[in-house]
Each structure stands twice: as structure tokens, then as C-alpha cells.
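>>> sequence unknown, structure follows:
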């Protein structure tokens, strides 16, 4: 069996790849790894458990609760809340671990299991490996050490979490949003109640779409992966701009008043300048991945800010931020981490901070986002090749070097093996879209020839 944990927990088709038995077993294993210190410290370990509104989350939540309580962990059920809300509550309630059931932006048949360590932080590889090791030992027959009698965990609903999280979001805003009309696309997901409530309390006039989850419609033609409805709604209602979340609301993308997309790079650029004005951007540095548009890097350099780039994945952005004490980081996809106020990407917080900047300056989002110009970017997936030889093929290295010479300082090439599929991603940026397509096509052919 391959490694269960991917870049963001365990994810797959619910009741096929991710079964109730697996959710129960992984939760027992996580309790042994993450709650051990709390138990030895002389108190009953506690877990915060939340989920997005997927139908499968109902039975998977029951399995997770059974696993945790049978391991002697008390469980606080916070219900349907965004991933960053579960992370926040795990930290503020002093819980030993948190569990979020969500497949984020994936379609409804999928679901996922994400564990959080004490403080609401994502797990590093070492902790995930320990959980998986214990889980595998149980699957092959090793018995659990099971408490009995008063040693079993207790389960209760924690309904205060909604208001606590919303109050936290409002409390960290630098200014109110009075006078703004904003369309919110909630992707029929975990933020369907939280996000409109937070924006309304902050003073904005709110119009919602995608805010009627029924367990089956999450991310279905709406949210941050399908911006068409939001673009149309912003223009139709004459709104100042729109905000789109994904299923678990750890992402935020935006649409300006003309219906044009504002991506994660542009959002980070706007927030970075706002934070610098408030002396909140430590070391005048922003952290992003290598997939960020070259236009973002050029804009940060022009504004006198430093850009640090990491491997693809918000966990690597977060690791870099925590190690060096940086305050802002994120991905082009809309995962934005404001570390002073969140331990993970928080789409509602990001949207609120973006709106606060618009309200404070009186400028349109379109004008604010123009601080950077996105260079044309072409991405081609090359399937059925040996992705392990991307870094060792001399022929491929020569093709990349030739492409880089052609593009010069106004373009960029990135070849990245997929972490889950037998394919290589070819990304090319250039000042001209036709040049980007031409270079990307030649490099894709080179990948097929060298690695096929």
C-alpha cells in the first residue's frame, strides 16, 4: 500500500477509497500519536471535530468520533465549519488535536480526513508517518490498548464555535467595511453561514450565491473552481467586487467590479502593501510557491518587498513562514496565510482583509490589483512519462536551457513532476501568449521524447 497521506491529509472517494473503517482506524492512530502528551500530562485529551456539508461527512464523522472516544479522547463536535475555523478552535480551546472532514475543492463523491496538532497546526511528515505506521500495525492484527469504564472519551456538541470564530475574524480587521456591496460565492460549502455573517457584521452589504448546501451540491459549478456565476452576479448587482471560496473555505479568489478574476497572487500583492503600511509585514517579505506568476515577483521587487519561494503546497509556505517569522504567504490558487491571525489558509479572513483594503483606500479592487501585471502563463500536463527522471535527463536539461535563453528575463520555465500521477507539468511564462504557447509546446514534446 502506498503512503496514505497526501499533501493535505487523506483524501479519496468516500466509502470506496476513504471508508468508515479507515476513518475509525486512522482516528485511533492519531489519538495515540497526537493525544499521548496530553494524557501523560494528567488530563483527559480533547479533540475538536468539524466537517464540510458533504453527505458522506455524516457517517465519516461518526467513525472518527468512535475512534477518538474509544481511545479515551473527549470529543467536541463543532459541526459544519471551515477548516480554518476548526484549526482556530483547536488552538483557542487548548485541544490536543483537531480533525476536519473535507475534500476541499474536490467534487462531492470525494471526502478527506485532515488531522491538526495542538495549537491548530498542520502535521509534518514525521507525525503523519507515525500515524500511518500505527494504523498499518492495527490493520495487520496488532491489538489496540483500549480504555474501559470511565476511561472512554465523552462526546458533546460545541455550538459556541460558530460565534467564537466569527468574533475572531471581526476582531482582527483593521477597519470596517461600511459602504461596500459584496457578492459571496460559498461553493455550497463549509462557509455558507460563517462568511456572510462575518462580512455582514463587519458592515458590508452582502449578496450570497452558492450558500444552500444540501450535502450533494458542494463545489458543483460554483465556488473558487468555477467563477462564472460569481462574475455574472457581480456585474448584475453592480457590486464593488465578489469573493469565492472552495468547499472547506481555506481558499479565496476574487472578481472585480467589471467581472475580471483577481487571483491569489494579486490578492497577496494587495494585502502585502496594506500590511506594510501597518508595519505588520515582518521583514517586508512575502512567501509564495514557485508556481506564482512572474508578474507577482516583479511587482514585489518594484515595491521594495522580498519574495521567498517554496515548493508547491501551502504546507511548504507555512513551514517557511514559521521558520523565519514571516507574516504573509500563500499560493496563486488562493490559499493565503496571515500567520498572526491564522495557522492555515483562511479564505474568509483573506476576503475580509481584501475588503478592508478596498474600504480603507476608497479605490476599486481592479485598481488595487493592478499593482501587478500577470504575465501569460501556459500549463501543459504530459502524461505517461517517467516523472522520476525530470531532474536527470541531459536531453531535457538542454531543451530547458534553450527555452530559457529564448525567453530571457521576461519569461520563465518550470518543469514539475506530479506527486500523484505519471505525468510531468510543463509551465511557461512569457511577455507574449503566443511565445508562451510555442515554447510550452516544444518543451512538452521534449518531455515526451526524453522521458516517454
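Perfect, thanks for sending it. Fair warning: this is a prediction, and the values are worked out from it, not measured in the lab.

>>> all contacts plus neighbour counts: C-alpha atoms, from now on.
Noted.

>>> neighbours around the residue nearest to residue 387 when sequence neighbours are not counted, how many?
Take residue 387 and drop its neighbours on the chain: the residue closest to it by CA to CA, 6 or more residues apart in numbering is residue 417, 5.2 Å away. With neighbours defined by other CA atoms under 10 Å, the count for residue 417 comes to 20.

>>> same question for the one 4 residues further on.
For residue 421, the number of neighbouring residues by other CA under 10 Å comes to 11.

>>> rewinding a little: check contacts around the residue nearest to residue 387.
387-388, 390, 423-425 (CA atoms under 8 Å, 6 or more residues apart in numbering).

>>> so which residues of the stretch 1-150 of the chain form helices?
Using DSSP state H, counting those that start in this stretch, the helices of the stretch 1-150 of the chain run over residues 20-34, 36-40, 56-70, 83-92, 125-139.

>>> nearest to residue 157, of the ones you listed?
Closest approach to residue 157 among the helices of the stretch 1-150 of the chain is made by helix 56-70 (11.5 Å; CA to CA).

>>> now do that closest one: which elements does it pack against?
Counting by 3 or more CA pairs under 8 Å, 6 or more residues apart in numbering; DSSP states H and E, the packing neighbours recorded for helix 56-70 are helix 20-34, strand 46-51, strand 74-80, strand 97-101.

>>> let's go with 6 Å and repeat that
If you count contacts as 3 or more CA pairs under 6 Å, 6 or more residues apart in numbering; DSSP states H and E, helix 56-70 packs onto helix 20-34.

>>> contacts for the helix it packs on?
60, 63-64, 67-68, 131, 134-135 (CA atoms under 6 Å, 6 or more residues apart in numbering).

>>> identify the spatial nearest neighbour of residue 69, chain neighbours not counted.
residue 153 is the one closest to residue 69 (CA to CA, 6+ apart), at 4.0 Å.

>>> this is the comparison structure:
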């Protein structure tokens, strides 16, 4: 049987455990990683794993392959978040980071992410180079993990503590703790649970235990996956902020004091407001992926800041952050980054920044959003993930690009943009429908922006009807 061709998607290689995600295939990917690293003259790699099934096994497997090539693996004593690996690479001066995670994918998946020595996702060119070096044959005659420890080719570092020290330097944690703001935190059974218990011991902690099955739900911090968090906040008048992270704690979802979900579009705008108006950061660029609200461009223009729109995938933002000064960068799916930290999305860091904004301003999250609307106008965004056969998925994507719709329901298409998928502006610039394929699943992502949730639903339904999905 011919070996599986291993392809890295939008954010690493992901596959179903025991189907394509096997010990043998992890060995092959690790071999490609080792060969590439040796070409670069690299000798040290930080390896971390989250709370998914067999993370430790796959992490140790990776270390054994690297160790065969004389490469030292720097490992944590237990699970850690993706940002802890990225920061760990920077703080230890390592040459690369490897994270065994499938991020927000369903529990049946695991994955393998590459992190650059700059502390963010490896650039697409480097990922492609590793991919090209993945052999068909499974590496054999590997040293044991115990043997590598004895030889000093496996070193243990407390990457969580390194991260916590960095957080204490970046934030006024005492101000947040003593502000009287009641915080609920939902780890979604993910890798943020231990750090957040230490940072915010008095918060209400939900799903902060290890459960590799994630209670049967994909650990993606979006409104429909966080009903227990919403109910918890609604039923407790003392709770004013809800923070949720995904499986490897690099993404975020927020709730206001009424238990209403606050999406990434709004968080990005709030981060820009906080840094510009309260922290006095007046220089730098705003970087957003194609699916993010255009209101972020509007606010950047109001502040006299340059902005750039990239393809979907945080790696494109990280590439720019590594070279230029960026105040805020982010994607619609909850991956957000800010100046003063590594060029990496970090769900814990962003959650703390919003909590600090509330503490410093003395305003509720709802009041901060109202301040935002006063500047750019109110808006709402949502997305449908539609399961379709791959052939049909690509057919729709091709149609949207080559023969774009002129009308979507009652709306006239006034402009079409193609960057990564296709965005149809409807009756002006304030409402739009966008369609793009998932990079990792047989899913078509359909996005919309409108004035309020009812209009967004109307646009999504009209778009799906037009595409017959």
C-alpha cells in the first residue's frame, strides 16, 4: 500500500487519530522536520503537546526521531498551550517549535504545528520545505526516550512557568484580580486550564480538567459551543466577563456580563481602541485576514494607521509581524495578536488584555462595545460551516470567482473582492457575504456582515439559497 501523502493545511498537519494520524506517520513528519532543521544548521527544538489523546506519546515519538539526528528536544513536564511553545522557543533560543495539537478540531483529530524561532507560526515557505522532505518510508532504529534523556538530548523546561512570568511582566495582574470584575473561564478541556487557574484563582473555572474527548465537542470557542458558559454568566449577577479558549489555547471567545457572545471582529476593534487610546501606542500597522470585518479598516483609518488584508491563516499575519511593527493582527476565527508580545495568537493573553481594559476604564464590556459603535457604527457578523462533498465545494468556489453573483436574495452585489475566497458587498460597503473552502475539512465556510443578527441571518440564508447548499 502506498504511503499517505502528508500535507500541511492552513495551520499545520491534522488528521484523524489511528486513521492517518499514527505513530508511523508522526515519525515521517518528524523525519522531514529533522532533515530540514539540519539544512538550516539547527540543533534545538521545543516540543509541546496539549490535552488531546496520546499527546505525550506523539511528542516523545517526535523527540526520538529528532534525537536520532542529534537534535536536542526541550520538553515540558506536562501539557502546555501553543503560545507557551512559541514563547519557549524565543526564551530558550531554540531553532524551532513543534506542537502536537489539532487546535479546535473535533476530538478524533490530532496534529503537528511548526513554530519559528521568532515565536510564531513557521512561514509558508519553510512549512513547504519541511513537507517536501517528508519521506515515504517510516524511520527505524530509533533511540528510546529514556536513552535520549540520559544523553542530554531531551531537556525538561517548565515552559508554563516561563509563560506565567512573561504574563506578569506584560499585565497588571493585581489590578485585574482586585478590580471586582467577576470572570468566568472556560478552558474547553484544553491546555489553558492550568495557567488560568494560577493567574485568576478566584475566577469561575469551567471544563478545567483533562478530558481528551472534550465531552464529544470540538473545542472551538464560538457561541454555539459555549452554551454552559453563557448560562453560567446569565445566572450569576457577579460575573461580568467570560473568557473561553480552544484546545491549545491560542484562540479566544468572549462573553459580556449579560452572557452575550462577543466575537473576534469586535475583540480586534476593542484591542485597537485599548492600545491606541489607553496604552498610547500610536504607531504600527493593523493586519487583518480577508474574513474580518471592514470596520477594522475604518477604525485604523480614523487613527491614521496603515492596514493590510491577508489571506486566511494566522501564518500570513505572523510573517508580517516578524518584519514590521504591528499594533494588532487577527483573523475571524479567534486567533488574535498584539504588539508587546510574540508574533503569535494567544487566547490567554488577549483575554487578560480585555480584562485589563475593563479594569483600567472602569467600564463593562457592553459599555466598551457601545463606545466602539459610536465610532464605527453597529454591526454583526456570523458564519455557517456547511458540510458539502469536496467536488461540490470546489465547484461553488470556482463559480464564485469566475461567474460571481449579481444579486443575493433582495440585495444587489455592488462590489466583489477575491483574496482568499470571494466577498460580495451588498448595497454598499456595510453588508457583505463571503464564501471560502475550509483548508482541512469537506466544509464550505459562508460568512456575512450586517447591521444586526437578523440581517446577518437573512444574508446567510439568501447566500446559501443562491449557492444551493
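Happy to help now that I have it. Small disclaimer: the values here were computed from a predicted structure and weren't measured.

>>> rewinding a little: just the buried residues of the contacts of residue 417 of structure 1.
Buried members of the contacts of residue 417 of structure 1, counted by 16 or more other CA atoms under 10 Å: 387, 390, 423-425.

>>> dump those into CSV; add distance to residue 438 of structure 1 and secondary structure as well.
Formatted as CSV, these follow (distance: CA to CA, whole Å; DSSP: H, G, I helix; E, B strand; the rest coil):
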residue, distance to residue 438 of structure 1, secondary structure
387, 22, helix
390, 20, coil
423, 20, strand
424, 18, strand
425, 15, strand
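
>>> which of those sits closest to residue 191 of structure 1?
Using CA to CA, those come closest to residue 191 of structure 1 at residue 425, 31.7 Å.

>>> look up how far residue 338 of structure 1 lies from that closest one.
As judged by CA to CA, to the nearest Å, residue 425 of structure 1 and residue 338 of structure 1 stand 29 Å apart.

>>> likewise residue 70 of structure 1?
The spacing between residue 70 of structure 1 and residue 338 of structure 1, counted by CA to CA, is 36 Å.

>>> next: residue 359 of structure 1.
From residue 359 of structure 1 to residue 338 of structure 1 the distance is 19 Å (CA to CA).

>>> just want to know which of those two has more residues nearby.
Taking neighbours as other CA under 10 Å, residue 359 of structure 1 and residue 338 compare with residue 338 leading, 25 against 19.

>>> show me what the more buried one aligns to in structure 2.
Under the alignment (TM-score structural alignment), residue 338 of structure 1 pairs with residue 338 in structure 2.

>>> and that match, what does it touch?
327-328.

>>> quick check, central residue of structure 2?
Using CA atoms, centre = their mean, the residue of structure 2 that lies closest to the mean C-alpha position is residue 335, 3.5 Å off.

>>> my guess is that one contacts residue 345. True?
Yes - counting by CA atoms under 6 Å, residue 335 of structure 2 does reach residue 345; the two are 5.0 Å apart.

>>> and residue 253 of structure 2? What does it align with in structure 1?
Matched to structure 1 by TM-score structural alignment, residue 253 of structure 2 sits across from residue 253.

>>> could you do residue 18 of structure 2 as well?
In structure 1, residue 18 of structure 2 lines up with residue 15, judged by TM-score structural alignment.

>>> pull up the gap between its match and residue 112 of structure 1, please.
Counting by CA to CA, the separation of residue 15 of structure 1 from residue 112 of structure 1 is 11 Å.

>>> which one's more surrounded, these two?
residue 112 (25 against 16).

>>> tell me the contacts of that one?
Counting by CA under 6 Å, 6+ apart, residue 112 of structure 1 makes contact with 10-11, 101-103.

>>> name the member of these with the most neighbours.
Of all those, the highest neighbour tally under other CA under 10 Å goes to residue 101, namely 31 neighbours.

>>> excluding its backbone neighbours, what's nearest that residue?
In this structure, residue 101 of structure 1 finds its nearest non-sequential neighbour in residue 51, 4.4 Å apart by CA to CA, 6+ apart.

>>> what's near enough to touch that neighbour?
80, 100-102.

>>> show me what it lines up with in structure 2.
Alignment note: residue 51 of structure 1 maps to residue 49 in structure 2; criterion TM-score structural alignment.
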